[in-house]
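K.L.:
Quick one, structure for this:
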Amino acid sequence: MLVESEHLNAPPSADTERADIVRAVIEEIRPNLQRDGGDCQLLEINGNKIMVRLTGACVFCKLASATLEGIQARMVERLGEFVRVIPVAGGAKAQPLKIGH
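P.N.:
The predicted model follows:
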């Protein structure tokens, strides 16, 4: 059963495990995006919100929303809980990943 969860009292090891799963999902989809000149960067994990930045060809692609929905569906499947993938606009400069509650 999928449950929306903010993980307010999750132990640090659970946060690390969740972050590893999220990173793995992003890394799985990146080659497909890169093949078409795009990319996806993980910016922040804050509870059930996962902020990503689409770059390159993905920025102006008409199918970007479908791409984000697919990423979200795969994360929900792998994590076993509801998460929201939120696109963040901005330059392609990578920033440190933040993991919050």
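
K.L.:
okay, CA-based contacts and neighbour counts for the rest of this
P.N.:
Will do.

K.L.:
contacting residues for Arg78?
P.N.:
Shown in contact with Arg78 (C-alpha atoms under 8 Å, 6 or more residues apart in numbering): Ile21.

K.L.:
Which helix or strand contains it?
P.N.:
Here Arg78 sits within helix 64-79, counting by DSSP states H and E.

K.L.:
Now do the buried residues in that helix.
P.N.:
Of the residues in helix 64-79, Ala64, Thr67, Leu68, Ile71, Gln72, Ala73, Arg74, Met75, Val76, Leu79 count as buried by neighbour count, 16 or more other C-alpha atoms under 10 Å.

K.L.:
I'd like the structure of this one too, to check against the first:
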Amino acid sequence: MRKGVNQMDIKEQVQEVLDKLRPFLLRDGGDCDLVDVEDGVVKLRLLGACGSCPSSTITLKAGIERALLEEVPGVVEVEQVF
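P.N.:
Alright, predicted model coming up:
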């Protein structure tokens, strides 16, 4: 039961960080959607221009993942899902 509570806390924290990053994504015509968080792995779907941008891997790893690793205890990786 406790794991479920912790998992929800992590999802809420991840969503808060994504909400802070969202204006930067929107400025470039993109966005992201939180699909799931499982065992510390955040699964995101990149939307709009971000979904087809050649720089999306850099945005995902150097931008979003770095921010989540710094701000959300328990996050170990960010993966893009399609």
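
K.L.:
Can you pull the TM-score for these?
P.N.:
Overlay of the two chains. TM-score (TM-score structural alignment, normalised by the length of structure 2): 0.85; 81 aligned residues with a C-alpha RMSD of 1.7 Å.

K.L.:
one step back: among the buried residues of helix 64-79 of structure 1, which two are most distant?
P.N.:
Between any two of the buried residues of helix 64-79 of structure 1, the greatest separation by C-alpha to C-alpha is 22.3 Å, found for Ala64 and Leu79.

K.L.:
re the thing from before, so which of the buried residues of helix 64-79 of structure 1 comes closest to Ile86 of structure 1?
P.N.:
Leu68 (8.0 Å).

K.L.:
what residue of structure 2 matches up with the closest one?
P.N.:
Taking TM-score structural alignment as the criterion, the aligned counterpart of Leu68 of structure 1 in structure 2 is Leu60.

K.L.:
contacting residues for its match?
P.N.:
Going by C-alpha under 8 Å, 6+ apart, Leu60 of structure 2 touches Val78, Glu79, Gln80.

K.L.:
Just the buried ones from those?
P.N.:
Neighbour counting with 16+ other C-alpha under 10 Å marks Val78, Gln80 as buried within the contacts of Leu60 of structure 2.

K.L.:
Which parts of structure 2 are strands?
P.N.:
In structure 2, the segments counted as strands under DSSP state E are 30-38, 41-48, 77-80.
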